[in-house]
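Participant: the amino acid sequence is not available; the structure is as follows:
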């Protein structure tokens, strides 16, 4: 935690702000270029090459194709002793057909930057360039982690960790632009801040037959319907009421002819939780209920239950350091109108793997459009407020400078 108000000089921060403001038009142009050419997780070859090429001609270490995907790691060395801080931004798109009508809408059929990772990459490129140009004014190292494949488990973070991206790194900061949050707000919350996630797929096998003779069949739809209802009691009766948990069936494929009893039904869904202990409770009871369903309805269930992203825990001391930094710089960052230190987010993120290894903090920057109308992340109509991009750059930039100055 910052003690005795140890901050980077205001003069240095003002230089950073000026550089970001001067480059904002280019930042937005980069974002729009990336938005037109999204790529799916683990297939971001062109995007990875674009990112690596951005750093050509700069005196930095660039490691392309890092990890088990197209990750890019860039190390900016000030040449002076100090701590090493990592800054992470993801860059994959989603399998969504864009319906925004934007003049720079996706040119790749069925693929869209529907979660704002194009904005993450654009702000990070300009921030990295600006910090590089100011490296004579700060001490230590900054490692820029351009991560692929956040959207698809197991995610790109694990592969980068296994490849050594965190070796020698003291802390890591990440940001997600968030459309439901008003522009001007930055959220920095200590402790558990994003849910862990499990997912499941199950096929319930009964016996097919004719609707006029149900006694000669074994209706998998009935068993599946019962299970969808009874599984909700895991949350209401098996987990602590103070724990945030959800269990969602997102896919119930029992469609058939009106007079035909299907012999199999497919269910698919996910589980979210804000405490890792709840993960085990839910999984244990879910599997127990599956066994009970088999006995009760004389069906056979093929179950795939996968525990992937863990709970994302923001390091308490690092969060306090960043909160203190932003409060100190609040009056100098004109775009920052509200610092929120309480709100948590019920989505999941593979940044959690980084935060399991070293102190990490994941921030949210409000990207709600000025008219107040927003579409959820992953929606085909999803748009962001591009004014939030320089705010993200300034927020992470000042947090980085103060962290390095503190140490």
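Facilitator: Sure thing, it's come through. Note that this is a predicted model, so its numbers are computed, not measured. Numbering: from 1, shown residues only.

Participant: switch to C-alpha atoms for all contacts and neighbour counts from now on
Facilitator: Will do.

Participant: doesn't residue 124 belong to a strand?
Facilitator: No. Applying DSSP: H, G, I helix; E, B strand; the rest coil, one finds residue 124 to be helix, outside a strand.

Participant: adding another structure so you can compare the two:
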């Protein structure tokens, strides 16, 4: 059955590429997806799946029941794009100004649609149910996953799997993990209120830029001196705004940044430490500082046995040449929400073209990937589904 599934996927690879390129040309931003979910729903409906639209907002869920009863396996793909002007010179480049698929979500969608087609072709041999979760708004918090879950996309699901095409890793490589894989991705804002004045008379002012600079430097001491060195924490600033004339001392400064952690206890401690430092510095200058903290996606923690299942299946898939344990990464992924509700695992499928020396990273205007990686990913997800049918039936 697995060999037949691989054969069908290979026969339909040209369609997979065609679907991906169509989606690449017609990207839609997070929470603004209109035509993409229609396209996905129609594709599944034409296969004969039970289709639900507008799940959690703009999500699509399609269900395929095998001929025989068994466990329910969910497979997830995201389909939103990014607010980036594409710089690739491709015949299928984005037709939407300022919007492009710069993270591979077009490939995730195409590989899952064609996997659905392949599984339909062998559904009489399937002993279980497959739920295809097509998720909107992965790129922009609060994300689409949490609302799709609230809307019931995981009802009856025993296990879930997902993969990300990883263009910075070689084609034919899989990176799996049995625990913490991706970090909680939070955002914060700090607004410093001082007292402006003439640049020649700083002693009459409460310099918001100086105070903000002290805050930037001091918050890094939380990472190096307030947190256990064995716990991973990142505090990064991405914006510092206090625009004035060259000879005017600012009375207001706005700072923005991100915090990345893996442990919820560490996360909460960092928030408290930040507030202490920010308030203390502002008060020492006779100023005030407003601190707003927004928790984003939680850390993505794979379930151990399901992570091991990814490893086992990858090692036994002929097109996969290298299987590597993935170190935790500080990027965020709202697949984490699914794993808080059901068992499952998320993994990376290498998608770097063989002749590439220095690939453009994800979210870059020239991002692209080797389309053969979609075939690898579809085979892996299909094999995982069939293997999980057997494993969870016994379990």
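Facilitator: Looks like it arrived, so ask away. This one's a predicted model, so the numbers in the text were calculated from it and none came from an experiment.

Participant: TM-score for these two?
Facilitator: Here the superposed chains carry a TM-score of 0.96, computed using TM-score structural alignment, normalised by the length of the second structure; 391 aligned residues with a C-alpha RMSD of 1.2 Å.

Participant: shouldn't residue 64 of the first structure be in contact with residue 50?
Facilitator: No. The pair residue 64 of the first structure / residue 50 is not scored as a contact, 10.5 Å apart, by C-alpha atoms under 8 Å.

Participant: what about those two, which has more around it?
Facilitator: residue 64 (18 against 12; other C-alpha atoms under 10 Å).

Participant: could you find the closest non-adjacent residue to the residue nearest the centre of the first structure?
Facilitator: When C-alpha atoms, centre = their mean is applied to the first structure, the residue found nearest the centroid is residue 349 (3.7 Å). Leaving aside its sequence neighbours, residue 349 of the first structure sits nearest to residue 309 (C-alpha to C-alpha, 6 or more residues apart in numbering; 6.6 Å).

Participant: ok, residue 149 of the first structure next?
Facilitator: residue 41 (4.0 Å).

Participant: how about the residue nearest to residue 349 of the first structure, what's its match in the second structure?
Facilitator: Aligned counterpart of residue 309 of the first structure in the second structure: residue 297 (TM-score structural alignment).

Participant: if I pick its match, what's in contact with it?
Facilitator: Residues in contact with residue 297 of the second structure (C-alpha atoms under 8 Å, 6 or more residues apart in numbering) are 141-143, 184-186, 332-334, 336-337.

Participant: what residue in the first structure is paired with residue 15 of the second structure?
Facilitator: Using TM-score structural alignment, residue 15 of the second structure sits opposite residue 26 in the first structure.

Participant: identify the residues contacting residue 66 of the first structure.
Facilitator: 72-73, 160, 163.

Participant: farthest pair within the residues you listed?
Facilitator: For those, the maximum inter-member distance is 11.8 Å, found between 72 and 163 (C-alpha to C-alpha).

Participant: who's more crowded, the two?
Facilitator: residue 72 (22 against 13).

Participant: nearest spatial neighbour of that one, skipping sequence neighbours?
Facilitator: residue 64 (4.5 Å).

Participant: distance check, residue 77 of the first structure against residue 396 of the first structure.
Facilitator: Separation of residue 77 of the first structure from residue 396 of the first structure (C-alpha to C-alpha, to the nearest Å) stands at 18 Å.

Participant: longest helix of the second structure?
Facilitator: helix 372-394 (DSSP state H).

Participant: pull out the buried residues from that one.
Facilitator: Buried residues in helix 372-394 of the second structure, counted by 16 or more other C-alpha atoms under 10 Å: 372-389.

Participant: quick revisit: how about the secondary structure of the residue nearest to residue 349 of the first structure?
Facilitator: coil.

Participant: cool, residue 247 of the first structure as well?
Facilitator: Once three-state DSSP is applied, residue 247 of the first structure turns out strand.

Participant: quick check, it in contact with residue 271.
Facilitator: Yes. Residue 247 of the first structure is in contact with residue 271 according to C-alpha under 8 Å; the separation is 4.5 Å.

Participant: tell me which of the contacts of residue 297 of the second structure persist in the first structure.
Facilitator: Checking these against the first structure (both residues aligned by TM-score structural alignment, their matches' C-alpha atoms under 8 Å), the contacts still present are 141-142, 184-186, 332-334, 336-337.

Participant: which of the residues you listed count as buried?
Facilitator: Buried among those by 16+ other C-alpha under 10 Å: 141, 184-186, 332-334, 336-337.

Participant: map residue 124 of the first structure across to the second structure for me.
Facilitator: So, by TM-score structural alignment, residue 124 of the first structure is matched to residue 112.

Participant: and if you look at residue 319 of the first structure?
Facilitator: Checking TM-score structural alignment: residue 319 of the first structure goes with residue 307.

Participant: its match: how many residues sit nearby?
Facilitator: 22.

Participant: ok, residue 325 of the second structure next?
Facilitator: 13.

Participant: what does the one 10 residues further on give?
Facilitator: Residue 335 of the second structure is flanked by 31 other residues according to other C-alpha under 10 Å.

Participant: surely it touches residue 143?
Facilitator: No. Counting by C-alpha under 8 Å, residue 143 is not a contact partner of residue 335 of the second structure; they are 9.6 Å apart.

Participant: surely residue 186 of the second structure is in a strand?
Facilitator: Yes. Assessed by three-state DSSP, residue 186 of the second structure belongs to a strand.

Participant: so what corresponds to it in the first structure?
Facilitator: When the first structure is aligned by TM-score structural alignment, residue 186 of the second structure is paired with residue 198.

Participant: its match contacts residue 307, doesn't it?
Facilitator: Yes. Checked against C-alpha under 8 Å, the pair residue 198 of the first structure and residue 307 is within contact range at 4.2 Å.

Participant: how about residue 233 of the first structure, what's its match in the second structure?
Facilitator: Checking TM-score structural alignment: residue 233 of the first structure goes with residue 221.

Participant: correction: residue 378 of the first structure
Facilitator: By TM-score structural alignment, residue 378 of the first structure lines up with residue 363.

Participant: is that match in a helix, a strand, or coil?
Facilitator: coil.

Participant: brilliant, that's me finished.
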